[in-house]
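Asks: Sequence first, then the predicted structure:
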Amino acid sequence: MTILITGANRGIGQALAELYQDRGETVIGTHRAPDAGHLRELDVTDPSSHAALAERLGDTSLELLVCNAGVNLDQGQALDDGYPPAMWEDCFAANVTGVFLTIQSFLPHLRRSDAPKIAIIGSQLGSQTIASGGGYIYCASKAAVLNLGRNLAVDLAPEGFAVGVYHPGWVRTDMGGDRADISMQESAQGLAARFTALNPETTGCFETWDGQAHAY
């Protein structure tokens, strides 16, 4: 199986890449820097970067695309004078537009597979059932990408695609912090199991890393 994972240079993306490599799968990881080892250069906010990598992959067949790259820029912002417009633009460019461009760019490679899968790393903070206050930009971007994934599942279903959106848990990463509940490896193990279970019958799902259906 050949898997492309965006944002594979650290955090959950790196843990997923290492897990699949240990299993003997072919992993194409991406990061914003120049090529290094199995990592390929991709700025998910830049259409020309997508086009360049898609061309480099040639006739590669992708069985699984994991849209993991993302940012959380608005921690500590104050409601009265924070959350500047440029911060909204940058966050949505990475977390929403970047996911769409990634999927759009690698559709030809996914279509070469008999059972293509797309996994979007979202967050429970994108659910309409959770409102903890604050983090307006990040939460709104995760709500948007959840909606994006659901609609892509509908449009790609006739071609046999399976699309899922996943909450990875509160993970001890640079973004999650040291006080988070689970390790990167625990999250990756759970997410990989979810990706294996994903199929055309479950397309459009929104699930947690440990297999629980999450309310939209």
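Replies: Cool, the structure landed. Numbers count the residues shown, from 1 in each chain.

Asks: all contacts plus neighbour counts: C-alpha atoms, from now on.
Replies: Noted.

Asks: Buried by neighbour count: which residues of the longest helix seen in the chain qualify?
Replies: As assigned by DSSP state H, the longest helix anywhere in the chain is helix 136-156. Judged by neighbour count (16 or more other C-alpha atoms under 10 Å), helix 136-156 contains these buried residues: 136-150, 152-153.

Asks: Which neighbouring elements make contact with that helix?
Replies: Contact here means 3 or more C-alpha pairs under 8 Å, 6 or more residues apart in numbering; DSSP states H and E; on that basis helix 136-156 packs against helix 85-92, strand 162-167.

Asks: So for Glu201, which of the ones you listed sits nearest?
Replies: Closest to Glu201 of the helices and strands packed on helix 136-156, according to C-alpha to C-alpha: strand 162-167, at 7.9 Å.

Asks: what helices or strands is the closest one leaning on?
Replies: strand 117-121, helix 136-156, strand 205-208.

Asks: Tell me the helix or strand right after that strand.
Replies: Sequence order places helix 184-197 as the next helix or strand after strand 162-167, per DSSP states H and E.

Asks: okay, now Ile107: neighbour count?
Replies: Quick fix: residue 107 reads Leu, not Ile. 17 (other C-alpha atoms under 10 Å).

Asks: Would you double-check that it falls in a helix?
Replies: Yes: judged by DSSP: H, G, I helix; E, B strand; the rest coil, Leu107 forms part of a helix.

Asks: Put this next to the first one:
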Amino acid sequence: MPQLLITGANRGIGLALTELYLAAGWDVVACCRDPAQADDLLYLISDNPGLEVYQLDVTDYDALSDLAHELSDRPIDLLINNAGYYGPNAVLLGDIPVDEWRKVMEINAIAPIKVTEAFLPNLRLAKGTVANISSKMGSIEDNQSGGGYLYRSSKAALNAASKSLALDLAADGIKAVVLHPGWVRTDMGGPHGLIDADTSAQGIKSLLEQLQPQDSGKFFDYQGKHLAW
């Protein structure tokens, strides 16, 4: 069976993607910070023998190394770096919290690349794909409203790093893309999002199924539209 490893699998888009890939017959390694609190994810285990749930804080690089060692013999066909953090709302210029900015950058920009590094041997075994969940808010060209300093900058950094991933891993047959999942009604996206998590997940899965080598290093939304950097 093809194998997916996904972070931030306990809720929202991560949970919807986990459910969708399980339904399609994939084996799924689902990671989240606190499985004991991930009731919806744990509920899936009884009906899905291909689901494994692991505790992982993506910024705990020692724990990440340990998990990679534990899974060292597994080909990974698809790695979805989904775990993310928006940070405090309504941050205004003149009062930007530096500690929070560092936290947002660590989770959204640094950790996805470190997760990819950790599982590179697994991805090489399968000539797999890395899908980094970004945001349209990381598009510099699309920024028409200002603000959002913490989140925007973290996703722009992720986009830049993901482009380098695509170039550096091309020789290994590994594709890397960044994806805008849409404005989704989740804990992060809020109640006014335009789509639900299932719609986003279905679009992402469809896009990834159609991905070609020449698409590596590009920025897409969940409907397959190419987005500007």
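Replies: Alright, I've got the coordinates. The model shown is predicted, which means the values in this text are computed figures rather than measured ones.

Asks: What's the TM-score once they're superposed?
Replies: The TM-score (TM-score structural alignment, normalised by the length of structure 1) is 0.95; 214 aligned residues with a C-alpha RMSD of 1.2 Å.

Asks: What's Asp155 of structure 1 aligned with over in structure 2?
Replies: The alignment partner of Asp155 of structure 1 in structure 2, by TM-score structural alignment, is Asp168.

Asks: so how far is Ala176 of structure 2 from its match?
Replies: 10 Å (C-alpha to C-alpha, to the nearest Å).

Asks: Next: Pro75 of structure 2.
Replies: Per C-alpha to C-alpha, Pro75 of structure 2 is found 16 Å from Ala176 of structure 2.

Asks: Distance to Tyr216 of structure 1 for the helices and strands packed on strand 162-167 of structure 1 - can I get that in JSON lines?
Replies: Shown next, in JSON lines, are those (distance: least, C-alpha to C-alpha, whole Å):
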{"stretch": "strand 117-121", "distance to Tyr216 of structure 1": "14"}
{"stretch": "helix 136-156", "distance to Tyr216 of structure 1": "8"}
{"stretch": "strand 205-208", "distance to Tyr216 of structure 1": "7"}
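
Asks: To Leu79 of structure 1, which of these lies closest?
Replies: With C-alpha to C-alpha as the measure, helix 136-156 is the member of these nearest Leu79 of structure 1 (9.0 Å).

Asks: chain center to that closest one: distance?
Replies: Distance of helix 136-156 of structure 1 from the chain centroid (C-alpha atoms, centre = their mean, to the nearest Å) equals 11 Å.

Asks: element containing the alignment partner in structure 1 of Lys114 of structure 2?
Replies: Lys114 of structure 2 maps onto Leu101 of structure 1 when the alignment is built from TM-score structural alignment. Using DSSP H and E, the element containing Leu101 of structure 1 is helix 98-110.

Asks: just to revisit the earlier point, the match of Lys114 of structure 2 reaches Ser48, doesn't it?
Replies: No: with contact defined as C-alpha atoms under 8 Å, Leu101 of structure 1 does not count as touching Ser48 (10.3 Å).

Asks: Please identify which of these two sits among more neighbours.
Replies: The residue with more neighbours, out of Leu101 of structure 1 and Ser48, is Leu101; 19 against 12, by other C-alpha under 10 Å.

Asks: residues contacting Asn9 of structure 1?
Replies: Gly29, Thr30, His31, Leu39 (C-alpha atoms under 8 Å, 6 or more residues apart in numbering).

Asks: same thing but at 6 Å, please
Replies: Contacts for Asn9 of structure 1 (C-alpha atoms under 6 Å, 6 or more residues apart in numbering) come out as His31.

Asks: That one in helix, strand or coil?
Replies: Recorded secondary structure, Asn9 of structure 1: coil (three-state DSSP).

Asks: Find me the equivalent region of stretch 189-202 of structure 2 in structure 1.
Replies: Against structure 1, stretch 189-202 of structure 2 falls on residues 176-189 (TM-score structural alignment).

Asks: end to end, how far does that stretch reach?
Replies: 17 Å.

Asks: Pull the residues that contact that stretch.
Replies: Ile12, Ala15, Leu16, Pro168, Trp170, Val171, Arg172.

Asks: could these be laid out in JSON lines, adding neighbour count and distance to Ala192 of structure 1?
Replies: Shown next, in JSON lines, are those (neighbours: other C-alpha atoms under 10 Å; distance: C-alpha to C-alpha, whole Å):
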{"residue": "Ile12", "neighbour count": "25", "distance to Ala192 of structure 1": "11"}
{"residue": "Ala15", "neighbour count": "20", "distance to Ala192 of structure 1": "10"}
{"residue": "Leu16", "neighbour count": "26", "distance to Ala192 of structure 1": "7"}
{"residue": "Pro168", "neighbour count": "22", "distance to Ala192 of structure 1": "10"}
{"residue": "Trp170", "neighbour count": "19", "distance to Ala192 of structure 1": "16"}
{"residue": "Val171", "neighbour count": "22", "distance to Ala192 of structure 1": "15"}
{"residue": "Arg172", "neighbour count": "19", "distance to Ala192 of structure 1": "18"}
